[in-house]
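Participant: coords please:
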Amino acid sequence: MKLLRVLVLIALPLYCFAGSGCPLVEEVINKTIDSQVSTDEYQTFLKPFSDGPSTDKAIAQLKGCFLTQSNETLSKVGELMNIIYESKWCAAF
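Facilitator: Next up, the predicted model:
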């Protein structure tokens, strides 16, 4: 299940043709790593992309994983995403 979450986060930029260039991906990632955004708010934000109860449950679990992390860890995830966006590998797509 953890691998699936990582793959989803990696695949999101590819959905918007890599690089940051997709404000929706940036907003999803920012809401994911923002400890001030509750699980309910997060689910409401992602509701248009939900396929049903099983997807809603997965979204809640994903946000729950990030809510249990320290602010330092969340900050580092944000830095990681910036590094990925700025990498030459992503720019090739």
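
Participant: going forward, measure contacts and count neighbours with C-alpha atoms only.
Facilitator: OK.

Participant: the residue positioned nearest the centre of the chain and Leu80, how far apart?
Facilitator: Note on the chain: the residue nearest the mean C-alpha position is Ile29, at 3.6 Å, using Cα atoms, centre = their mean. Here Ile29 is placed at a distance of 11 Å from Leu80 (Cα to Cα, to the nearest Å).

Participant: for those two, list the residues in contact with both.
Facilitator: Shared contacts of Ile29 and Leu80 (Cα atoms under 8 Å, 6 or more residues apart in numbering): none.

Participant: and this one, so I can compare the two:
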Amino acid sequence: MKLLRVLVLIALPLYCLAGSGCPFLEEVVNKTISPEVSVSEYQNFLQDFAQTTDKKEALADVKQCFLNQSNETLYNYAQMMVITVSSDVLSNHGAGTSRLYVCH
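Facilitator: Got it, this is the predicted structure:
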């Protein structure tokens, strides 16, 4: 799970306005935890971010890790992502900042 978080929050250049959410990040998380999305579909979806063999293998490992989890674990992970992103937005918004967030 740490690898996915690093991948999503550091490796992917996602641009979000504070308070508006990250639709692409949500789509990445949904595809990551969805048992209906295969490893190859996942790699194709993120091909712009993984152009080397090592990065493609890392994506395959992340997706396979989530394919091996129970539905309860996948649900809990999705809830954790909502809480994490919401708390980051709220804590930064409450500080009175209205800056562009770069989720990478």
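
Participant: a strand runs through Val102 of structure 2, doesn't it?
Facilitator: Yes: counting by DSSP: H, G, I helix; E, B strand; the rest coil, Val102 of structure 2 is part of a strand.

Participant: find the nearest non-adjacent residue to it, please.
Facilitator: Setting aside the residues directly before and after it, Val102 of structure 2 is nearest to Tyr15 in space (Cα to Cα, 6 or more residues apart in numbering), at 4.7 Å.

Participant: the one you found: what's it in contact with?
Facilitator: Taking Cα under 8 Å, 6+ apart as the definition of contact, the neighbours of Tyr15 of structure 2 are 22, 100-103.

Participant: before we move on, the earlier item: state the helix or strand in which the residue nearest to the centre of structure 1 lies.
Facilitator: Secondary-structure assignment from DSSP states H and E places Ile29 of structure 1 in helix 23-33.

Participant: post-alignment, the helix or strand just after that helix versus structure 2, mean distance?
Facilitator: Remark: after helix 23-33 of structure 1, the chain's next helix or strand is helix 39-46, criterion DSSP H and E. Between helix 39-46 of structure 1 and its aligned partner residues in structure 2, the average distance after superposition works out to 0.4 Å, using mean Cα distance after the TM-score superposition for structure 1.

Participant: quick one: name whatever helix or strand follows helix 39-46 of structure 1.
Facilitator: Per DSSP H and E, the first helix or strand lying C-terminal to helix 39-46 of structure 1 is helix 53-67.

Participant: give the buried residues for that next one.
Facilitator: 56, 59-60, 62-63, 66-67 (16 or more other Cα atoms under 10 Å).

Participant: what residues in structure 2 pair up with that helix?
Facilitator: The aligned range for helix 53-67 of structure 1 in structure 2 is 53-67, by TM-score structural alignment.
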